[in-house]
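K.L.:
Build me a model:
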Amino acid sequence: MKTRILLALLFAGLGTYAQNTTDQYFKLTRNGFKEKNAYETTAFVEKYFRVPGNTGFNASIHYVESILKKAGFVEQKQNEFEAPLTYRIEKRSMKNNTWEPVDANIDIVGESKPLISYKTNRNMIPINCGSTPTGGVTAEVVFLEKTSPADLEKIDLKGKIVFSENHPSRLLQLATKAGAIGVLGYSMPKYTQPEIHQTSIQFGSMKANSEVWTLLLSYAAKEKLKATCLKGTTKLKVNIQTKIYTSKELTIVANVKGSIKPDERFVFSAHVQEPGANDNASGVGTLAEMARLTAELYQAKKITPLRTLTFLWGDEIVSTKRYITEDTAHAKGIMWGMSLDMVGEDTKKTGGSFLIEKMPDPSAIWTRGTDKHTEWGAGDVGEKDLFPHYFNDFIFDICKTQGKFANWTVNYNPFEGGSDHTPFLQNKIPGLLMWHFTDVFYHTDNDRIDKVSPTEMKNVGVSGLTAAYALISADQNTGIATVAQVKTDGLARLKTEFELSKKAIADGKPAAAEKHIIEVWSKWYVDALATINKMPVNAETTKVGSTIKVATNELEQQTKVYLEELR
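P.N.:
Purely as a prediction, here's the structure:
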């Protein structure tokens, strides 16, 4: 009894200490993060259709470089710790040529206004599409309705343009074999609400070095062309201009050196490629301002990182994976990874919500209650894939604190994958994603700067930096407070799952299966608590270990109570 009372008092006292520390970081980040800077960087980046190695991608990298240099980062010459603030641009030869769009136009012969134009729909040209001959081409268009492959072989497509209501890549091989000169197609998922947002086109790609060009249509353009074709023979004039050339792939990495354990680090990653404003110019802009502010606070001696903080901008998944795997000794020191992807949405315009995508926990297997997957869809997660760690609850609670302060809506979703957090997880490193979904303008050419909120970027930046500052300088008190936090979150989750299982059994579900869900959740949180031992920079974690034991016992005892009641 004495031990429990003393530890309870210790939890309370150290919880206040840790809260004060977090409050201090919140004050610094809230006062120092300039959303105007983040917005201006986002506006610069979103002007370009960004593919690794092309003009827009490289201009974005160098724009970030200018921000870093102005903030006080110096270019790395020999190693990343030769100065407290360093950056480097990595240049690599590309296996394939880079690509960029220049212009495109589709005109229905005999009509004064274009069917669709690059000026209003820059996603109409798929990545890797070549150019038409100078001046464009004029040809008859063949509208393919519900026609089987066998029937298509009977249609004369030589020298013609093929049009269908499917993605053009599906018909590319057939069109090439039949001697067609081009393919027009359409591909918009339901969540983009194409009947409402009729001018949107999601960007796509096609096979490189193809003899046949392809173009994508908006809902409005598709419907107009379809109606015209159904009236009779239709001719189109198509003009496409693109550039395809050799280039170098660029990645930029900046470091704020830790004073005690520089080889241990927190890594932020934001990908540059993709043509949208929210996806992912907003991630680039937010992370650039986070790096600038960190340099300012470091030089003013307002923060003293004990571990290293790293900022990375590059090609989605590719650059992050390479950063982790190219140097195995380097990878061992990465303790946390965070992806900033689509973090600036004006949710009133996009319909999306700010989300933290959790590392695989049991909600990715048993998604029920208030848990739900996004339109992106669930991944194939089994019990062997679960990743118990305090990082989930630590970040979510930091974001909820900022949400309460700024009247900012914060939600989460079970693990789905698909962004820069996945390379961390694949290499057994805790990794989370900050993002927004479901967004009606996702991947479309209507994802422009008018859909970006500077305030949203500030909330993300403040939350991310506050969490990172706390972790890279975590001490024993931070660890003990985190134990208390994770225990509380774990007990709340067990209670929720117990109520859901009780109802499921009442509705006829097998009790054994429901008890198993409770057991898996309990084990996940017990294992997550154990990971807090490695949080403090100081190796002396005896008190952290003691509090973990007490918290673990409380979780296990509550689990037994719930399992007994589920009989």
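K.L.:
all contacts plus neighbour counts: C-alpha atoms, from now on.
P.N.:
Fine.
K.L.:
what's in contact with stretch 67-74?
P.N.:
By C-alpha atoms under 8 Å, 6 or more residues apart in numbering, the residues outside stretch 67-74 that reach it are 75, 83, 85-87, 254, 288, 291-292, 295-296.
K.L.:
what do you get if the cut-off is 10 Å, keeping everything else the same?
P.N.:
If you take C-alpha atoms under 10 Å, 6 or more residues apart in numbering as the criterion, stretch 67-74 is touched by 37, 41, 62, 65-66, 75, 80, 82-88, 254-256, 288-289, 291-296, 299.
K.L.:
Can you get me a residue count around residue 126?
P.N.:
When neighbours are defined as other C-alpha atoms under 10 Å, residue 126 has 22 of them.
K.L.:
what's it in contact with, if anything?
P.N.:
For residue 126, the contacting residues are 100-101, 168-169, 202-207, 213-216, taking C-alpha under 10 Å, 6+ apart as the criterion.
K.L.:
Next, the structure of the following sequence, for comparison with the previous one:
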Amino acid sequence: MKRLFLIACLFSVYTVQAQNTREQFFKLTRAGFNEKNTLNTTAFVEKYFRLPGNTGFNASIRQVESILKAAGFVEQKNAETESPLTYRVEKRPMKRNTWEPVNAVIRIEGERDPLMQFSTNRNMLAINSASTPAGGVSAEVVFMGKDAKIADIDVKGKILFAETSSGRLFTMAMNAGALGVMGYSMPSYTKPEIHQTSVQFSSISNPQNKGFAINLSYGAKEKLKAALSKGVVKMNVVTEAKSYNAEELTIVANIQGYINPNERFVYSAHVQEPGANDNATGVATLAEMARLSAVLYKSGKIRPQRTLTFLWGDEISSTGRYISEDKDRAKGILWGMSLDMVGENTSKTGGTFLLEKMPDPSAIWTR
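P.N.:
This next block holds a predicted model:
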């Protein structure tokens, strides 16, 4: 009985100590985490439509690098063990050109105001769309209903419009001689009838770099359908985009563990995609986490037993490579956390929390 009592006492002491340590770390991080830094970084990253290799993606990586350097991380020359705080920028040749949107405007002929424009909705131009000639193209818009077949519609030299994804529409329309397409495909959980100017970004397969795909908002789709109900509609479409050879950048920072440095916790945030929520917030939050961790480490307030790794790059592929390219390193990865769409206030955004996951055991979402 005495032995059991002693074990119980020791367990109680250990539990209290663990709780005290946890609370101590919470106080340190809550006091030191600078929300203004995070908001400023989010604003910087959000300025760009980010895809691997393009101007905005690279600028975002370099912005993170500047934050790391200011916090005391030093650039790694050969090995992570060179310094307690290291970072490296990995460069890889891309198999395909990167893509970068510049501008887009669509206007129903005879109307003064644009139906949509890039300056207020960057998602309207589907990824991999080509540029139109200067001044754009003007053509008749042809609507394809739900049960219609493109073989029964003359789309040559015209713009095909349908209530389906622009990516699905594009290939068959281009094969039939269309100049481009306009698609509408907003899931119901995005509440498009309420958020009538919202558009989800999408991409098309366009190896020939010809033609364009426009993603319509609910409001634009309804206006276009109303115009078509009155007769023939012609539209002027201006698109401008760049496609060029580039390198893919990934940035990895480490705080070395002092007892088990080969074991690590990996935090990651994907840089690509155009939004503030998805995922400038994750990039910025992870940058502030790394900055604060470095500050606490240098001040002697934390001394992690295992290595802390912070990674920014292309979604899925960058973390996949981190695991697959070094088998010994992979063995030491104990835990991972993805900073993705951090801190959204759904009362303001109107968003719905949507879970897409494999059967358990799988990822865990925190809110």
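K.L.:
Quick one, which of the contacts of stretch 67-74 of structure 1 are buried?
P.N.:
37, 41, 62, 65, 75, 80, 83-88, 254-256, 288-289, 291-296 (16 or more other C-alpha atoms under 10 Å).
K.L.:
Take the contacts of stretch 67-74 of structure 1 and keep only those in helices.
P.N.:
Applying DSSP state H to the contacts of stretch 67-74 of structure 1, the entries found in helices are 37, 41, 62, 65-66, 288-289, 291-296, 299.
K.L.:
Show me where the stretch 301-450 of structure 1 has its strands.
P.N.:
When secondary structure is read from DSSP state E, counting those that start in this stretch, the stretch 301-450 of structure 1 shows strands at 307-314, 334-340, 353-357, 411-413, 431-437.
K.L.:
Switch those over to a markdown table, and while doing so, append distance to residue 545 of structure 1 to every line.
P.N.:
Output for the strands of the stretch 301-450 of structure 1, formatted as a markdown table (distance: least, C-alpha to C-alpha, whole Å):
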| stretch | distance to residue 545 of structure 1 |
| --- | --- |
| strand 307-314 | 21 |
| strand 334-340 | 19 |
| strand 353-357 | 28 |
| strand 411-413 | 29 |
| strand 431-437 | 24 |
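K.L.:
which residue lines up with residue 176 of structure 2 in structure 1?
P.N.:
By TM-score structural alignment, residue 176 of structure 2 lines up with residue 178 in structure 1.
K.L.:
Thought residue 158 was touching its match, still the case?
P.N.:
Yes. Judged on C-alpha atoms under 10 Å, residue 178 of structure 1 makes contact with residue 158 at a distance of 5.9 Å.
K.L.:
Looking at these two, which is more packed in?
P.N.:
Regarding residue 178 of structure 1 and residue 158, a neighbour count based on other C-alpha under 10 Å identifies residue 178 as having more, with 18 against 14.
K.L.:
Just want the most central residue of structure 1.
P.N.:
Residue closest to the average C-alpha location in structure 1 (C-alpha atoms, centre = their mean): residue 341, at 3.2 Å.
K.L.:
thinking again about what came up before, closest to residue 29 of structure 1 among the ones in helices among the contacts of stretch 67-74 of structure 1?
P.N.:
Nearest to residue 29 of structure 1 out of these is residue 293 (C-alpha to C-alpha; 7.7 Å).
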